[in-house]
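Novice: Mind looking at a prediction? Sequence and model below.
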Amino acid sequence: MAGLLVAGATSDAGKSVVTTGLCRAFARRGVRVAPYKAQNMSNNSMVCHGPDGRPAEIGRAQWVQALAAGVRPEPAMNPVLLKPGSDRRSHVVLLGYPAGEVTAGDFATGRRHLAEAAHAAFDGLAARHDLVVAEGAGSPAEINLRSSDYVNMGLARHASLPAVVVGDIDRGGVFAALYGTVGLLEAADQALVAGFVVNRFRGEPSLLRPGLKSLERLTGRRVYGVLPWAPGLWLDSEDALDLAGRRSAGDRARRVVVVRFPRISNFTDVDALGLEPDLDVVFAADPRDLADADLLVLPGTRATLADLGWLRARGLDRAVADHVRRGKPLLGICGGYQLLGHRVTDPHGVEGAAGSDVAGLGLLDVRTEFAAEKTLRLPTGRALGARASGYEIHHGRVTIGRSAPEFLGGVRAGNVFGTLWHGALEGDELRSAFLAETLGLAPSGVSFAAARQRRIDLIADLVERHLDLDALLALAREGAPPGLPVLAPGGGA
């Protein structure tokens, strides 16, 4: 089977970007390529269709990578999705559907069935495509977790995949990180690591070359290229590592403030707002930062009850109420919508203690009760006179009061809007209608779908220009070269 593992010297090294760029670049060459990530740990997810046609859930990054590859997103591309609900507990999505929970104590043991399902999904993709580009998770050198790893070198061993390690030079220490990643691996794993990609370089290339040559000499492995730092580059992200710096566009006419919940999910819902020329989108967790918001957004959350408590503890509930009293618009999405209602109850302990019953913010005439069964939908409809579509991922069952006017599967009360639909603002027609209704803005003509495709093409252009794509394609087809040297202190079991 032909394939390539894109591993990272660290988290957020650029694995998703490199994988996306390779998928688009290989597809341009007529290769039937599929993306894959054995396990994601992320609250940013997307709904696609499973093999039986039912809506299913996968990580957002793999959904975008499928777009880059020109193939239909499917659960096999991200067979295991862990959605953190706390620091020690995650909800498990297996092949697109809920499959219980995993705790921190289960991390190193008790996940064999997940590994088997993930590897079977990879084998199925490989049988149906010319090549699979697999994205690793974190670093392959997490030696405390190697015995149970099925995402990085565990996957590489299963499928005899050659691996390239991506290092982020912008954060410093990239040579030590790349050398050390290989050196900490056991000998059989090292034999599959074929080389490196340096990411986010800015500066004079001639100053970098001596370091690259030394790295190649010391490791016996080649550097497949250096990707430059590209301003404004973004993709639908899978985690919130860089959330504080996302999509602030400077001094703009209107300010959109998104409350940054501790367990924020699907924050990509506001990506489309960040492309609007008359908006500045920022994330905030301090009540003072809400004071000058023209539009306030309460996004999705994986822990609605806990984040409602956090909101009150920080005084953000009063800031939200003040915003509404001033007549300014407020949008709640999924969990953010549910906590705007009168009450949120959890009789079955879906989020925490069974029997929880908490007062909401009381800004919408709705009540939410969590159910054990998750809702996954791809709805379409109309709102504010515009066509609309989105996707639903939630356990909460919302009961709407008789007098509440509907809005995108939710309700509206004056300038307070609530919806269960993620992704609705990506629709240009609906987004224009919403901004006209709430902020009086004229349509900008921005196409979000076109902007996303341009960003994917930009990444692919960078990959084609700065990486040895022929060598990477040959590596994926032929496997790691034989006789790669073992670096100390590797070689142990």
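Specialist: Yep, that arrived. Numbers count the residues shown, from 1 in each chain.
Novice: hey, let's count contacts and neighbours off CA atoms from now on
Specialist: Noted.
Novice: if I look at residue 467, how far off is residue 15?
Specialist: Taking C-alpha to C-alpha, to the nearest Å as the measure, residue 467 falls 14 Å from residue 15.
Novice: Check it against this one:
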Amino acid sequence: MAGLLVAGATSDAGKSVVTTGLCRAFARRGVAVAPFKAQNMSNNSMVCHGPDGRPAEIGRAQWVQALAARVVPEPAMNPVLLKPGGDRRSHVVLMGHPAGEVAAADFASGRRHLADAAHRAFDDLAGRHEVVVAEGAGSPAEINLRASDYVNMGLARHAALPAVVVGDIDRGGVFAALYGTVGLLGAADQALVAGFVVNRFRGDRGLLGPGLDALERLTGRRVFGVLPWAPGLWLDSEDALDLSGRRSADEGARRVVVVRLPRISNFTDVDALGLEPGLDVVFASQPRDLADADLLVLPGTRATLADLAWLRARGLDRAVVEHARGGKPLLGICGGYQMLGRRVTDPHGVEGPAGADVAGLGLLDAHTEFAAAKTLRLSAGTALGAPASGYEIHHGRVTRGSGGEDFLGGVRAGNVFGTLWHGALEGDELRSAFLAETLGRAPSGVGFGAARERRIELIADLVEEHLDVGALLSLARRGAPAGLPVLAPGGAG
């Protein structure tokens, strides 16, 4: 099987960026390439179609990586998606569809069926593509979890994949992290680690030379390149590690405030607003931070009832209601829309205790009842006189009352908008119409799809310039070189 594992010395080291860049760089060379991540833990997901034509759910990052590879996204690219529903349990999406829950205690055991499914999916992709670029999760040196690992070195061992380890030099300690990652692995795992990529370097590249030389000498493995710090570089995010927002340089920018819910999901819904000139998009979790919002967004959540209780505990519910009753525009998306209704009920215990019946914020005439079956749908229609499209991922069944008017599969009541559609603001015509209606803005001419493609191309350009792409492609095709030295202690795997 031809492929490459892009592992990381830490979480958020840049694995997704390197994987995306390599997918596009290989595709530029005419290689039939596909992305893969055996297990993703993220509440940011996307709807695609499975081989049977049914809608299926995968991690947002793998969906974007498929675009980079110039192939159609499919469930096999992210066979296991874990969606955190709390601190100790995650909802499992297996090959695009709900498959129960997994507890934190199950991470060391009880996941054999997930590993088997992930390996089958990889084998399937590898049988249909020349090269598969697999992104790891976290760090391969999580030695407490090595026995049950199937996304890092467990995957590499299954498919005899060579691995490169990405280290983020901006965090500090990158040489220790890269050396230590290899050194903590068992001999059989070390035999597959072919080298390193250093990410997010700022300054004089020459100053890095002695450290890179020493790393290569001490490990017997090469450094395939150093990616520079690129402040304008961002992709559809995988998780909520960095919700920094997008700030405008324009004086007098209008302020878009997104409520930072504890279990926020699909916060990429506001990425398109962040590209609009004259808009500051910020995430906030204090009532005082909502006071000067020109547009308020209540985003999706993986736990509507729990996050609604959190809103009330912090007084954010009152701040949201005051914003709306002051005549300012308010947009609720999916779980945020459900919170804006009159009631939220959970008779079967889908999200919380069975029989839960909680008052919503009462700004929209709608009632949500959770059902065990999940709705996955690609949706299209019109709103505000513009064509619109999006995707739905929800357990909540929303029943509208007689008040309000249709809006993107939801309801609008004056300045309050609610929709179950994720991704609708990525549509340029719909976004322009919505901003004209809510903030009185003229169309900016910003094209979100074109902007995403430019970001992918920029990442690929950086990879082409600063990494040895030819060597990495050869590595993917030929496997790890023989005779790589074993570093002590070599204790796991």
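Specialist: Perfect, I can see it now. All figures in this text were calculated on a predicted structure; none of them were measured in a lab.
Novice: quick revisit: quick one: which of residue 467 and residue 15 of structure 1 has more around it?
Specialist: It is residue 15, of residue 467 of structure 1 and residue 15, that has more neighbours when counted by other C-alpha atoms under 10 Å, with 28 against 19.
Novice: which residues sit in contact with that one?
Specialist: Counting by C-alpha atoms under 8 Å, 6 or more residues apart in numbering, residue 15 of structure 1 touches 6-8, 135-136, 166.
Novice: quick one: the helices in the stretch 301-450 of structure 2?
Specialist: 304-314, 316-325, 335-340, 428-439, 448-466 (DSSP state H, counting those that start in this stretch).
Novice: what's the answer for the stretch 151-300 of structure 1, then?
Specialist: Using DSSP H, counting those that start in this stretch, helices in the stretch 151-300 of structure 1 cover 153-159, 174-183, 187-190, 205-219, 271-274.
Novice: Check the mean deviation of the last one from structure 2.
Specialist: When you say that, I think you mean helix 271-274 of structure 1. Following the fit onto structure 2, the mean deviation recorded for helix 271-274 of structure 1 is 0.2 Å by mean C-alpha distance after the TM-score superposition for structure 1.
Novice: Show me what counts as buried in that helix.
Specialist: 271-274 (16 or more other C-alpha atoms under 10 Å).
Novice: of all the residues you listed, which comes closest to residue 250 of structure 1?
Specialist: residue 274 (11.0 Å; C-alpha to C-alpha).
Novice: what does that closest one align to in structure 2?
Specialist: In structure 2, the residue paired with residue 274 of structure 1 is residue 274, using TM-score structural alignment.
Novice: which residues does its match contact?
Specialist: 245-247, 280-281.
Novice: preserved in structure 1, out of these?
Specialist: Retained in structure 1: 246-247, 280-281, out of those (criterion both residues aligned by TM-score structural alignment, their matches' C-alpha atoms under 8 Å).
Novice: quick one on the thing from earlier: could the buried residues of helix 271-274 of structure 1 go into a markdown table alongside distance to residue 235 of structure 1?
Specialist: Below are the buried residues of helix 271-274 of structure 1 laid out as a markdown table (distance: C-alpha to C-alpha, whole Å):
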| residue | distance to residue 235 of structure 1 |
| --- | --- |
| 271 | 9 |
| 272 | 12 |
| 273 | 14 |
| 274 | 12 |
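Novice: Just name the closest of those to residue 126 of structure 1, please.
Specialist: residue 271 (32.3 Å).
Novice: Now the longest strand belonging to structure 2: buried residues?
Specialist: The longest strand of structure 2 (DSSP state E) is strand 366-383. Neighbour-count burial for strand 366-383 of structure 2, with 16+ other C-alpha under 10 Å as criterion, is recorded at 366-371, 375-379, 383.
Novice: Can you tell me, leaving aside adjacent residues, what's nearest to residue 475 of structure 1?
Specialist: In this structure, residue 475 of structure 1 finds its nearest non-sequential neighbour in residue 162, 6.9 Å apart by C-alpha to C-alpha, 6 or more residues apart in numbering.
Novice: Would you check that that neighbour makes contact with residue 196?
Specialist: No: contact criterion C-alpha atoms under 8 Å: residue 162 of structure 1 and residue 196 do not qualify, at 11.4 Å.
Novice: re earlier: and residue 211 of structure 2, which of the helices of the stretch 301-450 of structure 2 is closest to it?
Specialist: helix 448-466 (17.0 Å).
Novice: The closest one vs structure 1, mean deviation?
Specialist: With mean C-alpha distance after the TM-score superposition for structure 1, helix 448-466 of structure 2 averages 0.1 Å from its match.
Novice: Which strands and helices lie in contact with that helix?
Specialist: Judged by 3 or more C-alpha pairs under 8 Å, 6 or more residues apart in numbering; DSSP states H and E, helix 448-466 of structure 2 is in contact with helix 15-28, strand 222-228.
Novice: quick revisit: now for the buried residues of strand 366-383 of structure 2: which two are most distant?
Specialist: Most distant of those, by C-alpha to C-alpha, are 371 and 383, 27.1 Å apart.
Novice: looking at the helices and strands packed on helix 448-466 of structure 2, which is buried most?
Specialist: helix 15-28 (a mean of 25; mean count of other C-alpha atoms under 10 Å).
Novice: Just after it, pick out the following helix or strand.
Specialist: Reading on from helix 15-28 of structure 2 to the C-terminus, the next helix or strand found by DSSP states H and E is strand 33-36.
Novice: Next, the residues that contact whichever helix or strand comes after that following strand from outside, please.
Specialist: Later in the chain than strand 33-36 of structure 2, the nearest helix or strand by DSSP H and E is strand 39-41. With contacts defined as C-alpha under 8 Å, 6+ apart, strand 39-41 of structure 2 is touched by 59, 78-84, 118, 137, 151, 239.
Novice: Give me the buried positions along strand 39-41 of structure 2.
Specialist: 39-41.
Novice: Kindly reformat the helices of the stretch 301-450 of structure 2 as a markdown table containing mean neighbour count and distance to residue 144 of structure 2.
Specialist: Shown next, in a markdown table, are these (neighbours: other C-alpha atoms under 10 Å; distance: least, C-alpha to C-alpha, whole Å):
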| stretch | mean neighbour count | distance to residue 144 of structure 2 |
| --- | --- | --- |
| helix 304-314 | 18 | 31 |
| helix 316-325 | 18 | 40 |
| helix 335-340 | 30 | 35 |
| helix 428-439 | 19 | 47 |
| helix 448-466 | 17 | 33 |
